[in-house]
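Asker: Here is my input; please provide its structure:
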Amino acid sequence: MKYEPIKKYSNEEITHILENGTNDDLKLLSMSVGEYSADWKFAQGVCLRLLQTDNSEIRANAILGLSYIARVHRMLDRKIVEPFIEKEIKTNRDYHERVQYAAEDIYLFMNW
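Answerer: Okay, the predicted model is just below:
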């Protein structure tokens, strides 16, 4: 993954990207919502939706987005989020290190 500045999107733009975006758009979306969204539940929902894709990089970045939410807001719904984290740790071989480091950050910031 090459470095690109993270763009800030409105909720309408986020919804549009979720529905019509390319894989390249979707790869960065979770980090944007994790960093910039004022509504942690909305951001969490976006990341969870991105975790439904078949693309392992998008899923890895969705875990990274959740770590941004944990860092910025110190809020995540553990009952909902933790099973997704555990699944990605076990199954995402292509981006295992990214998932592992993001999960460690989530557990640190959330005090889990």
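
Asker: going forward, measure contacts and count neighbours with C-alpha atoms only.
Answerer: Will do.

Asker: List the buried residues in stretch 76-92.
Answerer: Within stretch 76-92, the residues scored as buried using 16 or more other CA atoms under 10 Å are 76, 81, 82, 84, 85, 88, 89, 92.

Asker: Look up how far residue 7 lies from the last one.
Answerer: By that I understand residue 92. Distance from residue 92 to residue 7, counting by CA to CA, to the nearest Å: 26 Å.

Asker: quick revisit: among the buried residues of stretch 76-92, name the ones in helices.
Answerer: 81, 82, 84, 85, 88, 89 (DSSP state H).

Asker: Alongside the first, I'd like the structure of this one:
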Amino acid sequence: MSTQRSYYEPAPATHDTATAALAAGDIDTLTDSMVGLALHDADWRWCQDFYLRVLDHPEEDVRATAAICLGHLARIHHQLDTDKVLPALHARLRDPKVGGTVEDAIADIEQFLALPPGAMRG
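Answerer: Coordinates of the predicted model:
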């Protein structure tokens, strides 16, 4: 018997919700609000900088979600500050818990921003 995850899209979130969840250590609310922001918030730069802040979070789920959300921003907004984002992601490729997720996020960013693969190694 195989287990199958159903698709879940978090509702739109606010900057205050994400910031408060981070401060409170509420990982479930934090990761839900991170995805909600990536999918629905128009301020891609605020979101990008928030995700960069939590790329070193002690919780694996937060680090992985931050990388995934950076890929979402590239897909939805077709812009990121690649001079900041790609070096930060490349520096986390060796994280044994989220390295594969980071690699996928880099590929998404390269694809959605039409960058040559490996164009910006950090």
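
Asker: circling back: and the furthest pair within the ones in helices among the buried residues of stretch 76-92 of the first structure?
Answerer: 81 and 89 (12.6 Å; CA to CA).

Asker: Output the buried residues of stretch 76-92 of the first structure in a markdown table, with distance to residue 17 of the first structure appended to each entry.
Answerer: Below are those laid out as a markdown table (distance: CA to CA, whole Å):
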| residue | distance to residue 17 of the first structure |
| --- | --- |
| 76 | 23 |
| 81 | 22 |
| 82 | 25 |
| 84 | 22 |
| 85 | 23 |
| 88 | 23 |
| 89 | 26 |
| 92 | 23 |
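
Asker: ok, of the residues you listed, which one's closest to residue 110 of the first structure?
Answerer: residue 76 (7.6 Å).

Asker: what does that closest one align to in the second structure?
Answerer: Counting by TM-score structural alignment, residue 76 of the first structure lines up with residue 80 in the second structure.

Asker: Return the residues in contact with its match.
Answerer: Residues counted as contacts of residue 80 of the second structure (CA atoms under 8 Å, 6 or more residues apart in numbering) are 44, 45, 48, 73, 74.

Asker: For stretch 38-53 of the second structure, which outside residues touch it?
Answerer: 12-14, 34, 37, 66-67, 69-70, 72-73, 76-77, 80-81, 85, 88.

Asker: Now with 6 Å, please.
Answerer: If you take CA atoms under 6 Å, 6 or more residues apart in numbering as the criterion, stretch 38-53 of the second structure is touched by 12, 66, 69, 73.
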